[in-house]
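>>> just the structure for this:
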Amino acid sequence: MPIAVIESLDHEGRGVAHVEGKAIFIDGALPGEYVEYRAYRSKPRYEQAETERVVKASAQRVTPRCPYFGTCGGCSMQHLDPVAQAAVKQRVLEDALRHIGGVRPQIVYPAIHGPSWRYRDRARLSVRLVPSKGGVRVGFHERRSSYVVDMRSCEILPAHVSAMLPRLRELIAGLSVTDRLPQVEVAVTEAATVLVFRHLMPLTAHDEASLAAFADAEGIQAWTQPGGPDTAAPLQPEGGPGLAYALPEFGVRLDFLPTDFTQVNIHINRLLIRRSMQLLDPRPGERIADLFCGLGNFSLPIARGGATVVGIEGSEALVARARENARRNGLDGLTEFHAADLFDATEDSLAALGRLDKLLIDPPREGAVAVVKALGAQQMPSRIVYVSCNPATLARDAAVLVHEKGYVLRGAGIANMFPQTSHVESIALFELA
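Purely as a prediction, here's the structure:
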């Protein structure tokens, strides 16, 4: 079996080696290690492989905590020390900025750290009925597969949700819609745990009674979702407190529905907002836009600093939620929210927002290239804070800001929003030269 010397990790957390001039991407291998590997995909210029045996281990290798690691696609870096994980992600960010964007930050911000385990307050669990393999499976997909892992626990989910998984399987196995229930969405806050059962066929009275009994026994709220996200509703309307998370540093509380987008890691979210506000430095009298604002995660802390905020979001439902959150927090006088497709942004649409002194951008993985290209003579904020969940699109957009629009990349750094995975969350500050 061939042996490779691992040179680095790629953006997916795979070990990178070169054997006879060909790049080899090896799952489960770490920099500095000698590993025996087995290729599962071979192309003329590269191979993808699995680690079969570690011949010489890295000092940063640790024993994975989860028994499903290596099979489950939920985590890819449990074999690497958590502090080293953040360093790898910082390198991925800097490499993307340099190689894709042709830019370098003047300052590299310290990594934002939080709990390494039990951090995931939001999750979407897949459900499959597999009679040939023991019945119902509830969990994450296997690596490189549409199969669902036979999970009985999960080390990144909250402890009570992890402990619930075997009983959740039993519940679903007893429903009439077992083979027509593709997923369960999980939302956890300090006051409530909600499970949303997506079903493709109507539930029977027995199904609803089973779900209600399960919810009572587990101390959770059961919701059902027969169609799109707007069809989700509590099985028992008076089932308990609503979902909300607090940002104590800014005296803000945000209410949300279990199908709304919120960050999966409340600890890192709070620290990320703190750093964003430090970099943005909102002040009374300023007018600041929060693009891709969601339900007001950054908008309300900005407004708490005294600035007027214009929040733009593509989802009408989230815009309505943002307005209501602003009202409940006494910030409706400093905020205005609008629904618009920011992927179609133009100079005219940005100019229509009025004067903007500063800008915060928090786009999905696709990035915000239309927005940064639309910045022109009529709209050139002095400072832009860009929160990203994809280093590649951040780097692409940074190239536009620096090389075409006259901005300077003052600093950039990562936030370890998803420990044990290769996902890179980051933040960057741009200022007009």
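>>> from now on I want contacts and neighbour counts done on CA atoms only, so please keep to that.
Fine.
>>> now the element after the biggest helix by length in the chain, going C-ward?
As assigned by DSSP state H, the longest helix anywhere in the chain is helix 82-99. Next helix or strand after helix 82-99 toward the C-terminus (DSSP states H and E): strand 107-108.
>>> if we can go back for a sec, what lies in contact with the longest helix of the chain?
Counting by C-alpha atoms under 8 Å, 6 or more residues apart in numbering, helix 82-99 makes contact with 9-11, 60, 77, 103-104, 111, 116, 391-392, 394-396, 398, 413-414, 416, 419-420, 422-424, 426, all of which sit outside it.
>>> if we go to 7 Å?
Outside of helix 82-99, the residues within contact range by C-alpha atoms under 7 Å, 6 or more residues apart in numbering are 11, 103, 104, 111, 116, 391, 392, 395, 413, 414, 416, 424.
>>> most widely separated two among those?
Taking C-alpha to C-alpha, the two most distant members of these are 103 and 116; they sit 30.6 Å apart.
>>> which parts of the helix or strand hosting residue 275 are buried?
Using DSSP H and E, residue 275 maps to helix 266-280. Judged by neighbour count using 16 or more other C-alpha atoms under 10 Å, the buried positions of helix 266-280 are 266-277, 279-280.
>>> same thing with stretch 45-60?
Within stretch 45-60, the residues that qualify as buried are 46, 47, 48, 49, 50, 51, 52, 53, 54, 57, counting by 16+ other C-alpha under 10 Å.
>>> not counting sequence-adjacent ones, nearest residue to residue 104?
Spatial nearest neighbour of residue 104, chain neighbours left out: residue 98 (5.9 Å); criterion: C-alpha to C-alpha, 6 or more residues apart in numbering.
>>> compare with the first, here's sequence two:
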Amino acid sequence: MTLEVFDIESLDLEARGIARREGKVVFVEGALPGEKVLARVVKQKASFDTARMERILKPSSQRVEPPCPYFGVCGGCAMQHLEPSAQVAVKQRVLEDALGHIGKVQPAMVLPPLHGPAFGYRYRARLSVRYVAKKGGALVGFRERRGSYVADIKECKVLPPHVSDMLLPLRELIGSLSRPDRFPQIEVAVGDRTTALLLRHMEALSPADIVLLREFGAHHNVTWWLQSKGPETVHPLDAADVDALAYTLPEFGLRMPYRPTDFTQVNHAINRTLISKAIGLLDVQPADRVADLFCGLGNFTLPLAVHAASVVGIEGSGILTERAMEAARRHGLQDKTRFATLNLFEVDVQWLRDLGRFDRVLIDPPREGAESVARALAALAPAERPQRIVYVSCSPATLARDAGILVHEGGYKLLSAGVINMFPHTGHVESIAVFDA
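Have a look, this model is predicted:
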């Protein structure tokens, strides 16, 4: 294909510049909005083309030099070449477009975005491992961008510095084990007192391997967890480490223990800010009865219990609700909290009525959203409805769908919505929305 000049209009969530040629969308790798670039079309489809940028003719004022030397090769980040506040603006536009086009709703007010650290924020990560003899041993890191190979990285700017500093020692460790080709991944979970590394191993570890893991753990303040097959095989290398991993919520005086496989937020700083913001937007009063739906480990439930009269946390995983109740007892909140295990993707209005009336409801679903919950809330009679709903989302599309249900079928008002930059330099959009009856 020949080189062509493209004027870039906007950006998609894979950080590809969007241009148009004779009415057809062209995604231009590496280009930013407002730029004029020279690019070559490399793939053509019926509805769009993909082009590779060769040269920038007119750069964007928001273009920055990526701090990471592996940017563009490693698939861990997509937007390091775009100034962080501009990344947030892109995500805000994605949220507003989704609400308008999918939900046919508009918030009365756009919330200021929630910002946090742009680097060193990623306290959860799944690192791929591959033993490559031609590269001199094991590779440990993220997969290459648009590829299945493990990127050959020696540091990572989005991981906490102490985890980044472990990448090369981990390569050496894997290479020294008895079967270095049988370790597909290492999951990282950074806690307040220790860092847990969950090693997936396809072959039994030898006694010598165990010695090496313990030596590495002692040197780097790491607690090792092992997984030989499915999730049910996950266990700590040393039983005494089973409760070592936890994160703190200082504003509420809480310490939340968890396992490396439990869902927790990647960005601890933003999580703390988000909890405070959500509770503030929910406007919880001391006499309120509150529901926390998709409650997980009680990330919102326990902070809510500090302020409300009572909180009911509901989650699909019994393991998580048991752990949440244990944390509630540990903090003396057991009389104000109750947890139930239920598939929230299959609920109806009668189930909701049977729970009794709630003054406030917080919803924090996975990417699939909370369609059944939204329909149940929308079907309540006006006197039965919670006065306020705060919906925390990791998918603008499903948030928009559920917002449309609450507004058009339930008569709720969408008071406000905004983005949370939980994952800087990536296309992931976290958001929050507030509804009033």
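>>> quick one: the helices in the stretch 101-250 of structure 1?
Counting by DSSP state H, counting those that start in this stretch, the stretch 101-250 of structure 1 has these helices, from start to end: 159-173, 205-218.
>>> residue 146 of structure 2 pairs with which position in structure 1?
By TM-score structural alignment, residue 146 of structure 2 lines up with residue 144 in structure 1.
>>> that match: neighbour count?
Using other C-alpha atoms under 10 Å, residue 144 of structure 1 has 9 neighbouring residues.
>>> check residue 142 of structure 1 too.
If you count neighbours by other C-alpha under 10 Å, residue 142 of structure 1 ends up with 18.
>>> ok, for residue 172 of structure 2, nearest residue in space, not its chain neighbours?
Distance criterion C-alpha to C-alpha, 6+ apart; nearest residue to residue 172 of structure 2, sequence neighbours excluded, is residue 138 at 7.2 Å.
>>> from memory that neighbour sits against residue 150, does it?
No - at 9.7 Å, residue 138 of structure 2 and residue 150 do not qualify as touching, with contact defined as C-alpha atoms under 7 Å.
>>> which residues are in contact with each of those two?
residue 130.
>>> circling back: nearest spatial neighbour of the match of residue 146 of structure 2, chain-adjacent residues omitted?
On the basis of C-alpha to C-alpha, 6+ apart, the spatially nearest residue to residue 144 of structure 1 that is not a chain neighbour turns out to be residue 73, at 7.4 Å.
>>> so what corresponds to that neighbour in structure 2?
With TM-score structural alignment as the criterion, residue 73 of structure 1 lines up with residue 75 in structure 2.
>>> you'd agree its match is up against residue 141?
No - between residue 75 of structure 2 and residue 141 there is no contact, the gap being 9.6 Å when judged by C-alpha under 7 Å.
>>> so for the two, which residue has more residues nearby?
Regarding residue 75 of structure 2 and residue 141, a neighbour count based on other C-alpha under 10 Å identifies residue 141 as having more, with 28 against 19.
>>> wait, what's in contact with the more buried one?
For residue 141 of structure 2, the contact set (C-alpha under 7 Å, 6+ apart) comprises 127, 128, 129, 150, 151, 153.
>>> now the fourth one. Nearest residue, chain neighbours left out?
In space, residue 150 of structure 2 comes closest to residue 143 once its chain neighbours are excluded; the distance is 4.2 Å by C-alpha to C-alpha, 6+ apart.
>>> please determine how far the one you found is located from residue 152 of structure 2.
The span separating residue 143 of structure 2 from residue 152 of structure 2 equals 9 Å under the rule C-alpha to C-alpha, to the nearest Å.
>>> next: residue 100 of structure 2.
Where residue 152 of structure 2 is concerned, residue 100 of structure 2 sits at a distance of 42 Å (C-alpha to C-alpha).
>>> what's the answer for residue 426 of structure 2, then?
Between residue 426 of structure 2 and residue 152 of structure 2 the computed distance is 20 Å (C-alpha to C-alpha).
>>> map residue 86 of structure 2 onto structure 1.
Correspondence of residue 86 of structure 2 to structure 1, assessed by TM-score structural alignment: residue 84.
>>> for residue 280 of structure 2, that is, sorry about that
In structure 1, the residue matched to residue 280 of structure 2 (TM-score structural alignment) is residue 278.
>>> ok, now residue 235 of structure 2?
Counting by TM-score structural alignment, which is the criterion used here, residue 235 of structure 2 corresponds to residue 233 in structure 1.
>>> now do the same contact list for its match.
In this structure, residue 233 of structure 1 makes contact with 223, 224, 225, judged by C-alpha under 7 Å, 6+ apart.
>>> again, 6 Å this time
Residues touching residue 233 of structure 1, when contacts are defined by C-alpha atoms under 6 Å, 6 or more residues apart in numbering, comprise 223, 224.
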